[in-house]
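1. Task: produce atomic coordinates for the following.
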Amino acid sequence: MSSNIPENLKQPISLWLAQDRNEKTCKEIAELCDAENWSELHERLNSRLQFGTAGLRARMEAGFSRMNTLVVIQATQGLAQYIKKQFPDHLVAVVGHDHRFNSMDFAKATATVLLKAGFEVHYLNQGDSYVHTPMVPFTVDRVKASVGVMITASHNPKLDNGYKVYYANGCQIIPPHDSAIARSIESNLEPGNGVWDWDQTMQQAADEGKLIYGRDKMLEQYISCVKDSFVTELDSLPKGKPWFVYTPMHGVGYQVFDQIASKILQLEVNRDFLVVSEQLNPDPEFPTVQFPNPEEKGALDLAIKLAENHGIKLVIASDPDADRFSVAFKGPHGWQQLSGNDIGFLFAYYELQKYRGFDAEYQKSHPLAMLNSTVSSQMINSMAALEGFHHEDTLTGFKWIGNRALELEARGYYVPFGFEEAIGYMFPATEHDKDGISAAVVFLQAYHSWISQGKSPLDILDEASAKYGVFREYNGYYLVDEPSLTNKTFAYIREDYTPKGENYPRTIGDLQVKTFRDLTTGYQSDTPNNIPNLHVDPSSQMITIVAQPKGGGSGEHVRFTLRGSGTEPKLKVYIEAGAQSDPRARELARQTWDILREEWFNRPGLTTKF
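-> Okay, here's the model as predicted:
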C-alpha cells in the first residue's frame, strides 16, 4: 500500500480495513491507495451513506458512502437496536432479496445481524430463489413482524442496490422513525461478534427454530389473497389465443405472475399470453435495456415487437422487483404507452364501478376513499368531487400513501386503491405498498371488461376528459452533476427570484402564481397561518405551485411540483395543465416546462431528460 497516504485519509482507511471482512471491498480500498486516487477515497470514506425514509440506496462499491456488506451490517445493527426499543417483547423480522448483484449476501448479512440481536427471522429466500418486493410487507402483515427488510434497488441501474425497511404496520418507514434509526446506526457502527459468519449463524438458528424459511408458505398465502381480493372477471377472460404480452424486464416478476395466471386466472403462457423470452429470466445485467425501468424510452420495444408480430394489442410490464406496473396499448393511431397518471385513473374508474355494485349498507358504513401522491394527476380529485367520494393527496412515496390508507381504514373508509404517477399502484387488500403483480391482475380484468363493452382504455380516458376535465402532463427531470446544485437551485428560487419582502414569486415568466407551497421551509400561501397541509421536511426540497397563464382562457391552470430525488441524482419536475381541450392542455403544459427551464433551470450542471 502507498506510503503517501494524506494525513486526513489515514484514519478512515484504517477504520475501513479494520471493520470490513469482505475480501473484494478490502481489495478495492487497497487498490485505490496503491493508485493514490485520493479524491476517490475521500468521496467514498469521508461521509456515510445516509439512512432515510427510502432506507439505503447507492452504487455497490467499497466505502462508507456506498452499498456494501459492511454498510448493510452497520445499518442492520442500528435498525435492530431501534426496533428492540419499540417492541422489546416482540422481536420478529422479515428479510427478502431480489436477483441483483450482491443481494443474497446483503440479505444474509441482514438476517445474521437480526438473529444475533435476538430476533426470530422469517427469511423469504432459499437457495437461488428470489422474491418480489411486495412479498416483504405482505409477510410483515401476515406474521405480525415488528420490522421487514427488502434488499433491492428496484429499477435503478444494474450497479446499484438498496435496503428498504418496513415498519410493524407493513408500511415503509416515515418520520420520525427514519431519523431515529439513522441515529441508532451511528451509535452501533462497530461490527458485533459473529456478524460475518452468515452460514454458520443461519444454520444454527434454523436448527433452533429461530430462522424460518417461509417463502413457499407466504407465496401460497399471497396467491390466495390475490384470488380472494381481486378476481371478479374470471369466467369471461378469453382463452385459447394470446391476447396480451407480459415482460418482467429481466426481473423477478414472472415466477409469481405465471403462478397467478395459471392457478387463478386460468391463463397459460403461449396459449393465452406471451412473455418476452429475452427478458424472461432474472438477470442482474439487464442486457436488453439501457435502464431497467418500464417508463424509460425503448424499455418496452421488445414487448411491443412481439405483440405486433402476433396481432396482439396489449402489453403489460413489471419492473425488476415487480412492485411497479406499466401498460402499452395499440389504438387507432398505433402503439401508445400509457402514462402513470393514465393508468392510475383507469384503476380508479374501475374501482369506482366495482364499489357501486356493493351492498348499500356496506357503502353506508364504509365510504369510498382513494389516494394519490401530490405530484400525480388531479383528475381523480376532480372525479371524487363530482362522484361524491373522498380523495386525498399525500406526499410522494408509498410510505405516505400506505400510512394514510391505514388511518382512513381505521376510521371506517373503504380504500381500494392508491397511486403515484411513477407507475406505482397500491391495492391494500394485499399490502399497503405498491405491487406490480396485483396491479397486473386487476388491470387484465378491467381491460377485458371494457373491451367486452366495445371500449378501449383510450375510450375510457376520453370519456373521463369530457366529464371531469382535460388534464395533460409534461413531466421530466434534470440530471444533477453534483448534489449541491439541487439545493442551490431551490435557494435561487426562494432568495434571488422571489422579490424582497415577499414569501414567494407572484409571477414566473408569463404565469401568474395563485398558490404556493414549500414543504422544505414550511410555508403555504392558501392555508390558515400559512401552515402546509402536508408534512414539512427541511432535509428535502419540494415546492408546489398553482398558476394561470397570462391571458389564458376560462378554467385554464397549471399545477407543478419541483423536488429533489431522494435516491437518484435528479431534480424532478411534474407539470399538469387543465384546459378546455386536449391540444390546449398539452400546449400549456409544454409552455410551462419551457418557462421554468428559462426562468429557473437554465443553469450549469443541469441536463434535461424526459
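2. Please count neighbours and contacts with C-alpha atoms only from this point.
-> Will do.
3. Next up, the contacts around Ile380.
-> Ile380 makes contact with 345, 348, 391 under the criterion C-alpha atoms under 8 Å, 6 or more residues apart in numbering.
4. tell me the SS of it?
-> Assigned state for Ile380: helix (three-state reduction, DSSP: H, G, I helix; E, B strand; the rest coil).
5. cool, Leu571 as well?
-> On the three-state scheme (three-state DSSP), Leu571 is labelled strand.
6. can I assume it is in contact with Pro483?
-> No. Counting by C-alpha atoms under 8 Å, Leu571 does not reach Pro483; the two are 9.5 Å apart.
7. More neighbours: these two, which one.
-> Shown here are Leu571 and Pro483; by other C-alpha atoms under 10 Å, Leu571 has more neighbours (27 against 15).
8. Tally up the residues packed near the closest residue to that one other than its chain neighbours, please.
-> Distance criterion C-alpha to C-alpha, 6 or more residues apart in numbering; nearest residue to Leu571, sequence neighbours excluded, is Gly564 at 4.6 Å. Gly564 sits with 22 neighbouring residues when counted by other C-alpha under 10 Å.
9. To compare against the first, here's the next sequence to fold:
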Amino acid sequence: MSDLSGLRRRAEEWLSQDPDPATRAELRQILDAADGTADGAADGTAEAALADRFGARLEFGTAGLRGELGAGPNRMNRVTVMRAAAGLAACLPPGGRVVVGFDARHGSRRFAQDTAAVLTGAGLKVELFAGPVPTPVVAHRVRASEDAVAGVVVTASHNPPRDNGYKVYWADGAQIVPPRDAEISAAIDAVGRVDELPLGAGWTVLEDLGPYLDAVSGLRLGDARDVSIVYTPMHGVGGPVLLEAFERAGFPAPEVVPEQAEPDPDFPTVAFPNPEEPGALDLALGLAAARGADLVIANDPDADRCAVAVPGPGGWRALTGDEVGGLLAEHVLRHTSGDDRLAVTTIVSSSLLGSIARAHGVRSAESLTGFKWIMKAGGPGDRLVFGYEEALGYSVGDDRGVLVNDKDGIGAALAVAALAAEARRDGRTLLDLLDDQARRYGLHATAQLSVRVADLSLITGAMARLRAEPPAALAGRAVESFEDLAEGAGGLPPTDGLRFRLAGRARVVVRPSGTEPKLKCYLEIVLPVEGGEDVAAVRARAAEELEALRTDVSRSLALN
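-> Now for the predicted structure:
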C-alpha cells in the first residue's frame, strides 16, 4: 500500500482545485472512509481506491489520454482534461486555430467546453462543434482548415461506458507521433493548479458539417447504387452524418437498427460497444435477416471504424478487417489512376495488400500499428489513396487521395456500399469477390489471439521470455526468421513487438495492446488455391491450421 499520508495530501490538493462537484463528492467520500469508520478502523478498500487514483496518472501518449471516469490524476475528469489542454496550448504557436469536437459519452461535452476555455484563455482561436460529431469529421476539419494548428476530440471510441478519452491531431489532421507526444506530456507535467489557469470565451461554434459531407459523399468510386443495407451506429454519433452522406451520394437510405439508433453513453444493448466483439452485431444481423438485406454496416460509437456483415450459405457472417481491407483496396485501385498511388497497411494486418498493389502497378507500404503511423508512410512523391488496419479502420480516397488523415468509418461505409452495389449489378456478392481474390493471390487467412491480464507485469514477462528463447517452430512450421521490433526492424520506428516468419508463408506478430491490458498476437497463413480447387475447402484447411497455430502460440506465451 502506498503511503496514506502522501496520498491524502495529493487528494486534498486535488479537491481544492477540482471544479466538478461530482468528482469532489466522490473523492471526499473516499477520504472520509480512508480516515476511519465510526469505530476508528481504517477502510482498506478506501485506501486502495486512493492509491489507484493518486499513486499513478494517465499517461499522455500518441493515443492522447484514455481511461476510466472519476477523481484523481489516474482518471478522466475535468482537472485531467484542463491540464491536458494547457499542456497542448503550451506547444502550439500563439494565435493558432484549434478545432475541438466531442462524442456523446458521459462528460464529453463538458470536457470539450473546458478544453475550449483553456485554449482560448491561452490566446488560441477555437472552433468548437455545437454537438456530438464523429471523430473523422473533426480530423477532416483540421486538415481542410487553412490555419488550424491542431485538433482535439473528446472520445474513448469503443471503450466501455465508464471510460472517456482525449485525442489530439496536429495541423495535417493526423494523430500525433513521437516526439511530439513526449513534448506535450512534458508540458502537461509543468502545468500548475487548474483553478489558476486563465480561461477564455468567445470561441466559434461550428454547426455546419457541409465540408465533410461534400467531400465524403463525392467519393468517385463507381456509380452503382442499388443495394439494401441495415445500419447501426452502436448507440454512437455516426447515424445522422452517415444517413446524410448516403442520401447525398445517391444511395437508398439504410434501415437503422431502432434499438441502437440514438446516442446513449451507457450502450444498453451491447456488453461492449465494439462491432468486433461477439454479440455486438446481433440486433443488426437479426433485422437484416428479417428484411432480406444485402449488407450490414456498423460503426463504432465515434464512427471512425466500420464493420461489415454479409449473408452466405450458412447464414450471416461478419467479414474480418483484413477481408474488408482487401476488398476495399482492390475497389479503390480499380477506380483510381496514376503511378504515384500508394496503399498502406500495418505490420499486423494481412500481407494481401502488397499483392493487390503489385497487380495494379502501384506501391504499397507497411507501417507500425495505428493510423498515426499509416499516415506517415510513403515519401513526398506518393499519393495515399487507401490505408487500413485489421481492427476495422479504413481511410478511403479517390484520385484526390484520402479525404481524412485518420480512420473514417463513414467514408469506408460509402465505399463498401458502392462495392456491394457494383457486385450486385454484376450478379455477384462480396463473398464471390473474396473467392476471386483467393484464386488470384492465394488465400490469406488471418486470426488473432488476445490474452487479457490483470497484472501488466505478466505481459512484460511473456515478452521477455519470447525474446530470450524464441520458439524454433510453431504448429509444425519452422521459424525461419525472428525480428525484435524494439530494435526498429525493417526501417520502422522501434516498438514493443516481435515478428516470427514461418516456413510456408505464415507469420506471427506479438505485441502488447496500446489501450488495454492485453497481449495481442496476429496470425497469418497463406495457402495457394490451385486450378479449379474449391475455395471453401481451402478456407476450411486454413482455419484448421490457424487454430493449431493459435494453440501453439498460446502455449509459448505461458499466460494461461
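10. Tell me how the two chains score on TM-score.
-> Aligned and superposed, the two chains score 0.92 in TM-score terms (TM-score structural alignment, normalised by the length of the second structure); 533 aligned residues with a C-alpha RMSD of 1.8 Å.
11. returning to that earlier point: give me the subset of the contacts of Ile380 of the first structure lying in strands.
-> Among the contacts of Ile380 of the first structure, the members falling in strands are His391 (criterion: DSSP state E).
12. of the contacts of Ile380 of the first structure, closest to Gly418 of the first structure?
-> Of all the contacts of Ile380 of the first structure, the one with the least separation from Gly418 of the first structure (C-alpha to C-alpha) is Ala348, at 8.3 Å.
13. and that closest one, what pairs with it in the second structure?
-> Counting by TM-score structural alignment, Ala348 of the first structure lines up with Ala329 in the second structure.
14. Name the SS class of the nearest residue to that match once chain neighbours are set aside, please.
-> With C-alpha to C-alpha, 6+ apart as the measure, Phe386 is the residue that lies nearest to Ala329 of the second structure, at 6.5 Å, once sequence neighbours are left out. For Phe386 of the second structure, the assignment made with three-state DSSP gives strand.
15. just checking, Phe386 of the second structure touches Arg334?
-> No. Between Phe386 of the second structure and Arg334 there is no contact under C-alpha under 8 Å: 11.8 Å.
16. Which one's more surrounded, the two?
-> Per other C-alpha under 10 Å, whichever of Phe386 of the second structure and Arg334 has more neighbours is Phe386, with 27 against 13.
17. for the more buried one, what are its contacts?
-> 329, 332, 342-344, 394-397, 401-402.
18. Show me what it aligns to in the first structure.
-> For Phe386 of the second structure, the aligned position in the first structure is occupied by Phe417, per TM-score structural alignment.
19. how near is that match to Ala439 of the first structure?
-> Remark: distance between Phe417 of the first structure and Ala439 of the first structure (C-alpha to C-alpha, to the nearest Å) = 10 Å.
20. shared neighbours of these two, anything?
-> 425-427.
21. could you pull out the helices for the stretch 351-500 of the second structure?
-> Taking DSSP state H, counting those that start in this stretch, the helices of the stretch 351-500 of the second structure run over residues 352-359, 371-374, 409-425, 430-441, 456-468.
22. Could you pull out the buried residues of the last one?
-> Spelled out, it's helix 456-468 of the second structure. Applying a neighbour-count criterion of 16 or more other C-alpha atoms under 10 Å, the buried positions in helix 456-468 of the second structure are 458-459, 462-463.
23. so how far is it from its chain's centroid?
-> With C-alpha atoms, centre = their mean, to the nearest Å as the basis, helix 456-468 of the second structure stands 25 Å off its chain's centre.
24. Does anything pack onto it? Which helices or strands?
-> Under the contact definition 3 or more C-alpha pairs under 8 Å, 6 or more residues apart in numbering; DSSP states H and E, helix 456-468 of the second structure sits against helix 535-557.
25. before we move on, back to that, so which of the shared contacts of Phe417 and Ala439 of the first structure sit within strands?
-> Assigned to strands by DSSP E, the following of these qualify: 425-426.
26. Out of the shared contacts of Phe417 and Ala439 of the first structure, which is nearest to Asn475 of the first structure?
-> So of these, ranked by how close each gets to Asn475 of the first structure (C-alpha to C-alpha), first place is Tyr425, at 18.3 Å.
27. burial count for the closest one?
-> Counted with other C-alpha under 10 Å, the neighbours of Tyr425 of the first structure add up to 30.
28. Tell me if I'm right that it and Leu346 touch.
-> No. The pair Tyr425 of the first structure and Leu346 fails to qualify as a contact (C-alpha under 8 Å) at a distance of 11.2 Å.
29. how about Glu587 of the first structure, what's its match in the second structure?
-> Aligned against the second structure by TM-score structural alignment, Glu587 of the first structure finds its counterpart in Glu544.
30. Equivalent analysis for Gly170 of the first structure, please.
-> Correspondence of Gly170 of the first structure to the second structure, assessed by TM-score structural alignment: Gly173.
31. How many residues are close by the nearest residue to that match once chain neighbours are set aside?
-> What sits nearest to Gly173 of the second structure in space, not counting adjacent residues and going by C-alpha to C-alpha, 6+ apart, is Arg143, at 4.4 Å. Under the neighbour criterion other C-alpha under 10 Å, Arg143 of the second structure is assigned a count of 22.
32. Let me see the contact set for Arg143 of the second structure.
-> Residues counted as contacts of Arg143 of the second structure (C-alpha under 8 Å, 6+ apart) are 171-174, 404-405.
33. cool, Val136 of the first structure as well?
-> Residues in contact with Val136 of the first structure, defined by C-alpha under 8 Å, 6+ apart, are 94-96, 124, 148-150, 166.
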